[in-house]
Every structure is written in structure tokens, then in C-alpha cells.
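K.L.:
Based on what follows, work out the 3D shape:
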Amino acid sequence: MKLGFRDGVLYDEERPNWDAGGPRPISWSLWYPATDDARESDFPERSWFKKVAVARDAPIQPAAGPYPLVLLSHGTGGSAAGLEWLARRLARRGFAALGVNHHGNTGGEPYRAEGFACLWERAPDLSHMLDRCDEWLGDFRGHIDMSRVFAAGFSAGAYSVMLLLGAVVRFSQFEPARLKPGGPRGPREFPDLADHIPALLRSSDAFRDSWSRMSKPYRDDRIKAALLCAPGRSVLGFSEESLKAVEAPALILVGDADGAAPAEECSSWLHARLSRSTLKIFEGGLGHYVFMPEGTGLGFAFAAELFTDPPGIARAAIHEEIADLSAALFEKARIGAIT
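P.N.:
All right, here's what the predicted structure looks like:
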């Protein structure tokens, strides 16, 4: 199978960008099965991530029926490219995968404290892509199934996906009133996040408006099942009542040595409050970043901790297993085997 790829930008006119100077941007990337005669080529830019060649803007491979769609939500400070490893494997299993960059919380643009503090803004990014699907589907209309959609997220992306399933936020992880003395004041990518929130509440209309939407429901019933990779401590801010009401099936995956999002503290906590979830803990000393791509020489040079696994662990093999597990979940939901 040839791997097709398209990308672009949509704008959400209902929400401002963090400068309040225009609509919120949503950069997107689409991976899909391309025709057999499509010409693949490598990405021209250097990257920390290993990526396979793609056939940019190639025709989609005709199939007996439309390809199921999986929405992808990256980890905090990451990008859609960080889930290319999953997207291309899903494409090879008969899916189309659509990832977005979450404004202000993505390595695809300068980091913004607003984007890291207001994680609930990520869920509407994904719903907006479904609402405005005609703008990115183009000649793929009819070839991608928009009636039964699935979602997958890593770390903060798992938080985003849980919002789509119906989780409702009670509090934000790093709001100053909830911090413990001597505890972290922000995530690895924005360690002083909590210190920015009081000033933003005083000075930014866009931030205040978003903060007021913290506990708004973001459930999207178009999402029929979800993959949650290493959900972080942010999920502890969900209302337990809202978690008990989640109806869609979810598969939760986590490594047994995840120091950023310990399995017992985060994944097991979430699993215990969902009525239709399955939890798998990968053994062998696997950490948080096994859900990121394999690293290039450049990646190892600048952030070896993101790409180094225990001896004897092949990250690519773990990724293949994850793709098999998620494709099986989505296919069961697609044919109605999960009721």
C-alpha cells in the first residue's frame, strides 16, 4: 500500500487565537491509503522523528466502502507529526487518520501559556474538523466515512479525547489554588505555567473567556470508540460523575515504568471510573515516551530521553501492537459488535 498525505489549515471563527487578533487556527494532517501508482517521497525537512515516505496529495485508493476515520490528538507541546507512527499504521490497516496541531500547545508554533493552561480548548479543535469536513475532504468525499468516527490521543491528547467522550472538567491541573507546596508548577515543556495564570486572568480577555468555559461539556457523539495512550494527571480534574456516564468504549494503554503519568495514579484511576474501558499495562520497564515516534540521530542528539527505551525493547514492535489493538477496537465499534 502507498501512503497518501495531505495537510492544511482551518480556522474556527467562533474562537479567537490567543492574541485575539483573528480566529483560532487548526493545522491538520491527513494520512490515508493512496493508489498503487502514487509516487512516494521523503519529507524534505529535518526532524527529530523517523517518518516514512508519503505520496503528497495523491489520489485515495478506491475501496469497497469508505475508510473509517480516526482523529488524532498529540501530547502537550507536541504536534500531529508525533503521531505519524500510529497514523501510517492505521492507514495500512484500512483507516484514514486525521491529526491536528492544538494552537498554543504545539511545537508547530511558539508555546503559549494559555494553550498549556486551557487544555479543554483542544476538544473543540477536533469537533471543528468534523463540522467543517467539506473543507478538507475535497475529492475524498464519499471515500472517508464521517458517520462513525474514532479518536486516539497520547498524554494530554488522551485528555482531549476523554472530553469528546463526555468527561467534564472540575479543575485545571496547574491552577494556583490547587498546587502542593514544592510540587510541579507546570508540565515538562512549560515548567512555570502556574505563575502565568493570575496575570493572564487580569490582562487577557481571550484567556478569561476560555477559563470560563473550563467546565463546559464537549461531548461529541460522533466519536464511537477511543484509544487513550498514557493519560496524564490532568485527567484527575474530571468529574467522576461525568466519567461514569461515558458510553463509548475506550482502550487505555500505558507503560509499567511511566514516571510522567504513573499507571496506578492515572490510567488505573481512569479505568476504574469508566464502565466500558479496557486497560493494558505494557511490561518491561516502558516509560511515557514509548508512545512517541522512533528518534532520528537529530532527535537523540537533542532529547535522547524521549527516544531511549530499555534494552531488548523495540519501539517499532510496540507501535505495531498498539496499531493492532486500536484497529481491532475501532473495527468492532464500526460493525456494531460493541453494544
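K.L.:
drop to CA atoms for contacts and neighbour counts, all remaining ones
P.N.:
Fine.
K.L.:
how about the strands in the stretch 51-200 of the chain?
P.N.:
Listed from the start of the chain, the stretch 51-200 of the chain has strands (DSSP state E, counting those that start in this stretch) covering 55-56, 67-73, 96-101, 144-154.
K.L.:
So A272 belongs to a helix, correct?
P.N.:
Yes: counting by DSSP: H, G, I helix; E, B strand; the rest coil, A272 is found in a helix.
K.L.:
For it, the count of nearby residues, please.
P.N.:
Here the number of neighbours of A272 (other C-alpha atoms under 10 Å) works out to 14.
K.L.:
repeat for R219
P.N.:
R219, neighbours per other C-alpha under 10 Å, totals 19.
K.L.:
Assign a three-state SS to it, would you?
P.N.:
Put simply, R219 is coil when judged by three-state DSSP.
K.L.:
another one to check against the first:
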Amino acid sequence: MKRILIGLAILAGLLAGLALAATLLATGKRPVPDQLAGYHETTLSVGHRDVPVSLHIWYPAAQDGTAELVGQNALFYGQYVLRDAKPAPGAHPVVVFSHGSGGNANNHGWLATELARQGMIVVAPNHPGTMSRDSDPHRTPHIWERARDLHAILDSLETNPPLGMQPDMDRVASAGFSLGGFSALSIAGVRVSKAAFIDYCDRHAGEFDCGWMQAASVDFAAIDPAAYEADYRDPRIKATVSIDPALPQAMTGDSLTAATLPILLVSLGQGEEVPPATRVDAMARQMPQARLVETPGAWHFSFLSECSTLGWIIIGLMGEENICSDIGMRDRGVLHEELKAVISTFLSENLALSPSG
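P.N.:
The predicted structure is shown next:
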């Protein structure tokens, strides 16, 4: 009995030690910024889906209320916001933002809060079927669903803006990351070829963009070509920011040369170190007003929220690609500050944003 009690005491001590270590390694609170973005969550029912789309909105706000951390957990850092604060007066330009496959809107709150502080309304959906905890490889090729989400969001903002916001629908930009980077380009008029997509996946079988769909036995031949190749241009879009977009090899040359809007292409990495799945230097040369910014010391997942040490460990132990590991790369927080400046400057210039918003 004594040995059992000693063993239990040792086990309890180990568990307590592990709990303490987890606490120390997890995310901690950071200083509250002097200026905070407003933040509002809602849902939008859309005709093309059988479930509502959840929306996350960051916006210029009166500085009243209590700061709240959004998007933070033991693994990822979040951002301070003023939930449902009174919107700042006046009309503000709009940025509709699309997350990557398997991602979510709050993973990019670090950028959205900055854009809102600069005077923009940022609206980001969680796309059903291709988001965190709801990521289906058989739904991933249905890229038209995401484009329709973004159209519906802009329709809703135009007719029924929440909380008394005043979105300026004459100053609208699309933005996105990874598969969302393509979604942003899609509503700016860029189209893709089903045959080119299948050819790319045949040549790059097993790689991270095609591989997980192939492992799930997704039948690419069954993709609806009319829906996949259609033009989803939205005339309200005046500029686009696309970060490491998916499907560059499938984009059609004629749609790239016809994309005359100001477009910022952000490459996470430089030159040949960028994998073919997101390499955009060739397509940038075909786009009349595209500006390509390469980000040294970055990789695809540098664009996600900063991770805690615990996040790096836990996600690494899951056996999949460690989206928190920046080994050999520059500090993710430093990269985020650089990207905030590049993206906010581009949007401010192309949405005619005054210094006061």
C-alpha cells in the first residue's frame, strides 16, 4: 500500500509538473494596443449552402468598451478587440478576406485588426467544407462555393450592414491566403482550367496541395467543369491582395492578362525556394498591374497566427506538417509587422484611404 501511495504521489507530481510546463509554454497575455478595432460576429444564410456562413468583421470603432482577446488559445496568439463597439463615424472602404483550406478567419486577425485600425472594414467568412474542423477533401475542389460566399457577403453589406456601419461599396478590395488567395483573385476575374489543374496534380502527385485530396480518392474528373471554370468577377472589386495563392498553374493566361485591376501578389519565400503549388512569379508577369512582393525568410504557414511553444510541440507531435515550426525562418511576429505595412499601404493607396480613414 505504501508503494502504491508513493507511486500515486509521484504520478500526481509529474502531472502537476506537466500542467505547469503547459501553462508556461502556452500563449500569454500581451500588452493591449492604444487603438483597438471593433469586432463583430454574425452568420449569413446563403442560397448555395445548406448551412449559414459564419462571418467575422473587424472595423474602425469608437474607443469605448473593454478590450477582449479574440482567437487566442493555448496554441495560437490572438488579438485584442472591442466586441460590438460603436462603429467610427463616416463611410469606410471594405476588404473581404478569404482564409486558406482548413483555416479560419481568426487565424488572420493579426492583419484584419491592423487594417481596421487603418480605417477599413474587414469581413472574413469561415467557408463551410474547407475550414478548421470542417475540412473535406471532396469539397476542396468546389472553388465556386467560396466565390459565391464572397459575392453574398458583399450583397449583404450593401443592403444590410451590421451595427450601423457605413461600408463604402465604391471602395472594395478582395484579399486572401492560399486557397483564399485564389478566391480573392477569382472575384477579381481570374479563372482556372480543370484540365490544367488535373495535369498539375498528375505531375505533382502526393505533394501537399494535391496529395491529401488524392489520398482521399477525390475524383478530379468528376469536377463540374462549368462551375469550376466560370468567371466569378465581381464589379465591386477595385483591388486585390493575394498571399501565396493556390492553383497558380491552373490559372488561364487570358484571364491573367485581362486582370487589369491593381493586384498585390505576396510570395512567402523567394524564387525557386517557393514550392510550385504557390509560386506566382510567372503569373505575375502576365498581369498588367500586378506587383509581386517576395518575403525572404518566410514559408507558407508564416502567414498564420503566431504560435506558442506549446503549439509548436503539440502540432509537431500530431505527425502532420508542423504549421507552427519556423525553424530556419525569420521570426513570425517580425514578418507579420512587415506584411502589415506592405498590405495596408497597397490597400490605402488603391482604396483612396485618407490619413483619417
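K.L.:
can the strands of the stretch 51-200 of structure 1 go into a markdown table with extra columns for mean neighbour count?
P.N.:
Shown next, in a markdown table, are the strands of the stretch 51-200 of structure 1 (neighbours: other C-alpha atoms under 10 Å):
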| stretch | mean neighbour count |
| --- | --- |
| strand 55-56 | 22 |
| strand 67-73 | 27 |
| strand 96-101 | 28 |
| strand 144-154 | 22 |
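K.L.:
Present those strands as CSV; the columns should include distance to I197 of structure 1.
P.N.:
CSV is the format used below for the strands of the stretch 51-200 of structure 1 (distance: least, C-alpha to C-alpha, whole Å):
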stretch, distance to I197 of structure 1
strand 55-56, 41
strand 67-73, 24
strand 96-101, 22
strand 144-154, 25
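K.L.:
who's in contact with stretch 256-265 of structure 2?
P.N.:
Here stretch 256-265 of structure 2 makes contact (C-alpha atoms under 8 Å, 6 or more residues apart in numbering) with 188-191, 238-244, 280, 283-284, 286-293, 343, 346, 350.
K.L.:
and if you look at stretch 145-154 of structure 1?
P.N.:
Against stretch 145-154 of structure 1 from outside (C-alpha under 8 Å, 6+ apart): 66-75, 130, 158-161, 222-231, 291, 330, 334.
K.L.:
Let's see which of those residues end up in helices.
P.N.:
L130, A158, Y159, S160, V161, F330, R334 (DSSP state H).
K.L.:
wait, which of the residues you listed is closest to R122 of structure 1?
P.N.:
If you rank those by distance to R122 of structure 1 using C-alpha to C-alpha, S160 comes first, at 5.8 Å.
K.L.:
What does the closest one correspond to in structure 2?
P.N.:
Aligned by TM-score structural alignment, S160 of structure 1 pairs with S183 of structure 2.
K.L.:
Which of the strands of the stretch 51-200 of structure 1 sits closest to F43 of structure 1?
P.N.:
Minimum separation from F43 of structure 1 across the strands of the stretch 51-200 of structure 1 (C-alpha to C-alpha) falls at strand 55-56, 9.5 Å.
K.L.:
Contacts for that closest one next, please.
P.N.:
Strand 55-56 of structure 1 is contacted by residues K2, L3, G4, F5, R6, A34, A38, R39, E40, S41 when judged by C-alpha under 8 Å, 6+ apart.
K.L.:
same thing but 7 Å
P.N.:
Residues from elsewhere that reach strand 55-56 of structure 1 (C-alpha atoms under 7 Å, 6 or more residues apart in numbering): L3, G4, F5, R6, A38, R39, E40, S41.
K.L.:
what residue is smack in the middle of structure 2?
P.N.:
H99 (3.0 Å; C-alpha atoms, centre = their mean).
K.L.:
Contact partners for that residue?
P.N.:
A105, G176, F177, G180.
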